[in-house]
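> Sharing a model that was predicted from the sequence below.
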Amino acid sequence: MAASFDASKPIYKQLASQMYWRILREEWKPGEKLPSVRDTAVEFGVNPNTVSKTYSEMERDGVVETKRGQGTFVTENKEVLFKLRESLKQEQISQFTKEMKAMGFSAEDILSGVEHYLKGEDHD
């Protein structure tokens, strides 16, 4: 099933982001082998070269390791995975707060809304 991508951002970066989320949700556990480039390309409906670039980017970030002749594996380095988790958390918080401020909400409004939401008071 082909994924939908935002035309304003490079596909390989969006693909890496989706894969990072899978790693953080432990759909792929530390030390686990990632699907092949070809299988990933088919799953996301992208060119295999895009997947190769994504895997290279993830390797540069230290999140995956390529073992010659064996494939690409999620790192077992807990510090790298912790930093990835924190980085993605900050990204989400930043995006959320920018959007809320753009709508005119104050920091107090945002905090109050989040607190109410987490307490279950504003869930749909």
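On my side now, so go ahead. Residues are numbered from 1 along each chain as shown.
> can we go C-alpha only for contacts and neighbour counts from here?
Will do.
> Distance check, residue 90 against residue 98.
12 Å (C-alpha to C-alpha, to the nearest Å).
> An error on my part: the question was meant for residue 70.
Counting by C-alpha to C-alpha - residue 70 and residue 98 are separated by 43 Å.
> ok, those two, which is more surrounded?
residue 98 (13 against 8; other C-alpha atoms under 10 Å).
> buried set for stretch 8-26?
11, 12, 13, 15, 16, 19, 20, 21, 23, 24 (16 or more other C-alpha atoms under 10 Å).
> Going by distance to residue 102, which of those residues wins?
Proximity of the buried residues of stretch 8-26 to residue 102 (C-alpha to C-alpha) peaks at residue 13, which lies at 25.5 Å.
> Now for that closest one: which residues touch it?
Residue 13 sits next to residue 54 when contact means C-alpha atoms under 8 Å, 6 or more residues apart in numbering.
> helix/strand/coil for it?
With DSSP: H, G, I helix; E, B strand; the rest coil as the basis, residue 13 sits in helix.
> one more structure, for comparison:
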Amino acid sequence: MFDLDVRSRKPIYEQLVERFKVLIINEVMKTDEQLPSVRVLAQQLTINPNTIQKAYRELESQGYIYSIKGKGSFVSETKHAINTEKLEKVKSDFKKLVSEALYLGMTAEELQAYISDIEKSIGGGEQDDSSS
């Protein structure tokens, strides 16, 4: 289920958080689906249960999952709110980067061409209006 890189500089709990986010965002894990228990996942991955617990707490604080005492952790329904929040951050970061590129001498036309190249390289993105 998870490929963890024990030699990576990224902490194991962060790797777990990222893997769960990918599964939830890509709807491999559905709304209200139960996550594996901390104990079971720790045994499967042969890592400390505290690491799993830390990853679950992080996912819960970010709104990806919710916990029910005595029952376990489940996938949250608030996916669209999470995407909206994330998109706002990306837009803010993008504005800063575009401003810096313009300041450094890049033209608006060069930026548009660059964005088009990126869009082509990723297959038009998720919101493509089938113009391919």
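Yep, it's here. For clarity, every value in this text was computed on a predicted model and none was experimentally measured.
> Take the buried residues of stretch 8-26 of structure 1 and write them to TSV, including distance to residue 45 of structure 1.
Shown next, in TSV, are the buried residues of stretch 8-26 of structure 1 (distance: C-alpha to C-alpha, whole Å):
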residue	distance to residue 45 of structure 1
11	11
12	12
13	15
15	11
16	14
19	14
20	18
21	18
23	20
24	23
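> where's the spatially most central residue of structure 2 relative to residue 118 of structure 2, distance?
Centre of structure 2 computed as the mean C-alpha position; nearest residue by C-alpha atoms, centre = their mean is residue 21, 4.5 Å away. Per C-alpha to C-alpha, residue 21 of structure 2 is found 23 Å from residue 118 of structure 2.
> And residue 16 of structure 2, by the same measure?
From residue 16 of structure 2 to residue 118 of structure 2 the distance is 28 Å (C-alpha to C-alpha).
> what does residue 83 of structure 2 give?
For residue 83 of structure 2, the distance to residue 118 of structure 2 - C-alpha to C-alpha - is 21 Å.
> I'd like the distance between residue 23 of structure 2 and residue 56 of structure 2.
14 Å.
> cool, residue 74 of structure 2 as well?
Counting by C-alpha to C-alpha, the gap from residue 74 of structure 2 to residue 56 of structure 2 is 10 Å.
> So for the two, which sits in the more crowded spot?
Set side by side, residue 74 of structure 2 and residue 56 show more neighbours around residue 56, with 24 against 21, by other C-alpha under 10 Å.
> Quick one: residues contacting residue 38 of structure 2.
Residue 38 of structure 2 is in contact with 49, 52, 53, counting by C-alpha under 8 Å, 6+ apart.
> Would you state the strands of structure 1 in chain order?
64-67, 71-74 (DSSP state E).
> a markdown table for those strands, including distance to residue 33 of structure 1?
Listed next are those as a markdown table, based on distance: least, C-alpha to C-alpha, whole Å:
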| stretch | distance to residue 33 of structure 1 |
| --- | --- |
| strand 64-67 | 9 |
| strand 71-74 | 4 |
